[in-house]
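quick one: sequence plus predicted model below, questions after.
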Amino acid sequence: MKPAPFDYVRCDSLEEAAEVIAQHGDAVRVLAGGQSLMPMLNMRLSRPSVLADIMQAGDARQITADKATLRIGAGVRQTALSAYPDLCKINPLLARALPWVGHTQTRARGTVCGSVAHADPSAEIPLTLAALDGTVILRRGGKRRRVTASDFFLGMMLTDKADDEIIEAVEFPILSEGTGVGFCEVGRRKGDFAIVACAALVSPDRVRLAVGGVNDTPVIRDWDAFDPAEESDALNALAWSLDAREDLHASARYRRDLVRSLGAKALQEARTCAA
């Protein structure tokens, strides 16, 4: 199939894109990497009147880091972030998660913010953003607002972004020294969306596990630092607390089993990283 007719606007800046969205509202779709949008257009699941292309916007392709935050612009491709100097030191959890995102070809086109905007509950980048208490920066015209990941993801492919807003950037906090990280997942094939994915953070006073692919949004569970002997009971309680769904890929029971096994693996990886 081919997309329904639309007007195409190549935006040279995020300001221009924000103006196009302000003018046309929910009739606009923003094209960045296009890995999710283009199939939806071709199948006519999305029928915008205007397509605003931001991939030529220089201010959308910037990655900046300071002592507290890694900021990633709306047009930054996943491959570009993977190649960012010292990403393993600046944000080791993100560095571990990115190789699990799709395939080399899709990472070369797909954007970080596009994955966040799509809000697939099995996607690795939204899970990592939630695990790190990251922030989404939304722009409406000349105004901006900041939304934490926990408030941004509302449901399966449902977010707090209004129709007349654009994601300008996302921000990942820089982890404190001594924090170990782990990431692992299981999918049908390498590069597929995860059936279950787990991201772990371990510090001297906190243990955190983030789970994707089970509920409609990433699930975060924090514990005070516990003895590894208590880990099995904690993971079992977490698995049963989740609203595990059944689909053609996996049963609810299998997803809960994966939470237990992958959770233990991610936590062990994080402890090793912190040592």
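Perfect, I can see it now.

could you use CA atoms for every contact and neighbour count after this?
Fine.

can you pull out the strands in the stretch 151-275 of the chain?
153-155, 158-159, 166-173, 180-187, 194-203, 206-212, 219-223 (DSSP state E, counting those that start in this stretch).

highest mean neighbour count out of these?
Highest mean neighbour count of those: strand 194-203, a mean of 27 (counted as mean count of other CA atoms under 10 Å).

determine the set of other helices and strands touching that one.
Contacts defined by 3 or more CA pairs under 8 Å, 6 or more residues apart in numbering; DSSP states H and E place strand 194-203 against helix 124-131, strand 180-187, strand 206-212, helix 252-274.

and of those, who's closest to residue 169?
When the helices and strands packed on strand 194-203 are compared by CA to CA, helix 124-131 sits nearest residue 169, at 12.1 Å.

packing partners of the closest one?
helix 92-97, helix 112-118, helix 149-152, strand 194-203, strand 206-212.

closest to residue 124 out of those?
Among the helices and strands packed on helix 124-131, the nearest to residue 124 by CA to CA is helix 92-97 (6.3 Å).

residue 19 contacts residue 164, correct?
No: applying CA atoms under 8 Å as the test, residue 19 and residue 164 come out as separate, 9.5 Å apart.

so what's residue 36 up against?
Applying CA atoms under 8 Å, 6 or more residues apart in numbering, one finds that residue 36 lies in contact with residue 118.

gap between it and residue 58?
Counting by CA to CA, to the nearest Å, the separation of residue 36 from residue 58 is 22 Å.

about what we covered before: how about JSON lines for the helices and strands packed on helix 124-131, with distance to residue 84 added?
Formatted as JSON lines, the helices and strands packed on helix 124-131 follow (distance: least, CA to CA, whole Å):
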{"stretch": "helix 92-97", "distance to residue 84": "10"}
{"stretch": "helix 112-118", "distance to residue 84": "13"}
{"stretch": "helix 149-152", "distance to residue 84": "23"}
{"stretch": "strand 194-203", "distance to residue 84": "21"}
{"stretch": "strand 206-212", "distance to residue 84": "24"}
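
ok so, going back, need the strands of the stretch 151-275 of the chain in CSV with distance to residue 275, can you?
Formatted as CSV, those follow (distance: least, CA to CA, whole Å):
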stretch, distance to residue 275
strand 153-155, 33
strand 158-159, 37
strand 166-173, 21
strand 180-187, 8
strand 194-203, 10
strand 206-212, 14
strand 219-223, 19
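
of the helices and strands packed on strand 194-203, which is nearest residue 242?
Nearest of the helices and strands packed on strand 194-203 (CA to CA): helix 252-274, 8.0 Å.

against that first model, consider the following:
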Amino acid sequence: MQVPAAFEYRRASSVEDALALLETLGEEARVVAGGHSLLPMMKLRLARPEYLIDINDLSDLDYLRVEGGELRVGALTRHRSLLESELVGSHFPIFHDAERVIADPPVRNRGTIGGSLCQADPSEDLSAVCAALRATLVVRGRGGTRAIPMAAFYRGPYETAVGPAEMLVEIRLPLVPHSGSAYEKVERKAGDWAVAAAGAALSLHGGRIGQAGIALAALGAATVNSVRAEQALLGQEPTEQAFAAAGRAAAQDCDPVTDGRGSAEYKRHLADELTRRALRRAADRAAVAALAAGAAGEDG
């Protein structure tokens, strides 16, 4: 039976209380909410925090709202809330795509978006979603807040830009007109970590791609945007030819390893194919959004 190393438990009553505990207890303290990312690593002794700070009482970090041209998501928002939210689905269907293939209902009921992002696992689904959507992550410390672009948030596998006395408190997702998004994943069994996955987001302007985000998961040491794939799409019509070029670029940008889930060659093939599939669905959704905006007279 696997059990974690010994640790002490604290329960925070507010964000300020949690930050004070982090500052007092030092670098060996970790916050925990759902625990589905951290606790398995503790059982394997891959993580050995001396203190766990329970933040489940911080209900002010559990929200979904539109503000300032962005969808703002509290870090304590559960996977289930993201999956069931009509607000999230209407603006970013990629979240519903991804949440349907994350683990199982017990995990989705308790796990949080903040916990997933801060774990920084290279195979984690919401990291690819947020990277494709160009999210900004808001980190708070006792001295104030910092807004960190998703591209700068990860420092490597299981490492983020969150400091030892800081917490991720909010995820901000820009609302882009005429946009669509989608997520594609290959897994060995339902709810498993990805063999490979790709997230895509794009916007259409005058029948051409105005903005594009492509992010890959389980295809290297970190979740990354495929910059060459994104650049290959800009200004292009949303055609199979354009999607094929982006797929090939994504396969070149990733750095998979051969392991029990498949060979590096097979995973590169998946990067190509899944990018194309995600782009097809994202483009279809963007076209529907553009038509709806035109019908509502929002283009003028």
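Ah, there it is. For clarity, every value in this text was computed on a predicted model and none was experimentally measured.

circling back to that earlier point, more neighbours: residue 19 and residue 164 of the first structure, which one.
The neighbour comparison of residue 19 of the first structure against residue 164 (other CA atoms under 10 Å) goes to residue 164, with 21 against 16.

map that one across to the second structure for me.
Using TM-score structural alignment, the equivalent of residue 164 of the first structure in the second structure is residue 165.

my read: its match touches residue 141, true?
Yes: if you go by CA under 8 Å, residue 165 of the second structure and residue 141 touch, sitting 6.2 Å apart.

shared neighbours, these two?
Both residue 165 of the second structure and residue 141 are in contact with residue 19, where contact means CA under 8 Å, 6+ apart.

what about residue 24 of the second structure, neighbour count?
Close neighbours of residue 24 of the second structure, defined as other CA under 10 Å, add up to 11.

next one: residue 144 of the second structure
Residue 144 of the second structure sits with 8 neighbouring residues when counted by other CA under 10 Å.

now do residue 90 of the second structure
By the criterion of other CA under 10 Å, residue 90 of the second structure has 12 neighbours.

same question, the one 3 residues further on
Counted with other CA under 10 Å, residues neighbouring residue 93 of the second structure total 21.

what residues does it make contact with?
180-182.

before we move on, what about residue 46 of the first structure?
By CA under 8 Å, 6+ apart, residue 46 of the first structure lies in contact with 37, 40.

before we move on, what about residue 71 of the first structure?
Taking CA under 8 Å, 6+ apart, one finds 63-65, 169-172 in contact with residue 71 of the first structure.

equivalent analysis for residue 185 of the first structure, please.
Residue 185 of the first structure touches 194-198, 262, counting by CA under 8 Å, 6+ apart.

run the last query once more with 7 Å
By CA atoms under 7 Å, 6 or more residues apart in numbering, the contact list for residue 185 of the first structure reads 194, 196-198, 262.

how about residue 40 of the second structure?
Applying CA under 7 Å, 6+ apart, no residues contact residue 40 of the second structure.

can I assume it sits in a helix?
Yes: assessed by DSSP: H, G, I helix; E, B strand; the rest coil, residue 40 of the second structure belongs to a helix.

trace it over to the first structure, please.
Counting by TM-score structural alignment, residue 40 of the second structure lines up with residue 39 in the first structure.

leaving out chain neighbours, which residue sits closest to residue 263 of the second structure?
Closest residue to residue 263 of the second structure apart from its sequence neighbours, by CA to CA, 6 or more residues apart in numbering: residue 257 at 6.8 Å.

should've said residue 19 of the first structure
In this structure, residue 19 of the first structure finds its nearest non-sequential neighbour in residue 141, 5.9 Å apart by CA to CA, 6+ apart.

doesn't residue 192 make contact with residue 104 of the second structure?
No: using CA atoms under 7 Å, residue 104 of the second structure is not in contact with residue 192; the gap is 9.0 Å.

list the contacts of the residue lying closest to residue 69 of the second structure once chain neighbours are set aside.
Distances taken as CA to CA, 6+ apart place residue 175 nearest to residue 69 of the second structure, at 5.7 Å, with adjacent residues excluded. Residues in contact with residue 175 of the second structure (CA under 7 Å, 6+ apart) are 69-71.

most surrounded residue in those?
Tallying neighbours with other CA under 10 Å puts residue 71 at the head of the contacts of residue 175 of the second structure, with 19 neighbours.

surely it is within a strand?
Yes: per three-state DSSP, residue 71 of the second structure lies within a strand segment.

that one reaches residue 170, doesn't it?
No: Residue 71 of the second structure sits out of contact with residue 170 when judged by CA under 7 Å, with a separation of 10.2 Å.

apart from its neighbours in sequence, what residue is nearest residue 146 of the first structure?
With CA to CA, 6+ apart as the criterion, residue 146 of the first structure has its nearest non-adjacent residue at 4.7 Å, and that residue is residue 137.

which one in the first structure is furthest away from the centre?
Distance from the centre of the first structure peaks at residue 229, with 31.4 Å (CA atoms, centre = their mean).

how near is that one to residue 237 of the first structure?
Going from residue 229 of the first structure to residue 237 of the first structure by CA to CA gives 14 Å.

go on, residue 141 of the first structure?
The gap separating residue 141 of the first structure from residue 237 of the first structure is 45 Å, by CA to CA.

more neighbours, those two?
In this view residue 141 of the first structure and residue 237 are compared by other CA under 10 Å, and residue 141 has more residues nearby, 19 against 12.

pretty sure that one sits against residue 24.
No: checked against CA under 7 Å, the pair residue 141 of the first structure and residue 24 is beyond contact range at 11.9 Å.

point to the residue nearest the middle of the first structure.
Geometric centre of the first structure, nearest residue: residue 126, 1.9 Å, by CA atoms, centre = their mean.

residues near the residue nearest to that one when sequence neighbours are not counted, how many?
Excluding the flanking residues, the one nearest residue 126 of the first structure by CA to CA, 6+ apart is residue 116, at 5.2 Å. Residues lying near residue 116 of the first structure (other CA under 10 Å) number 25.
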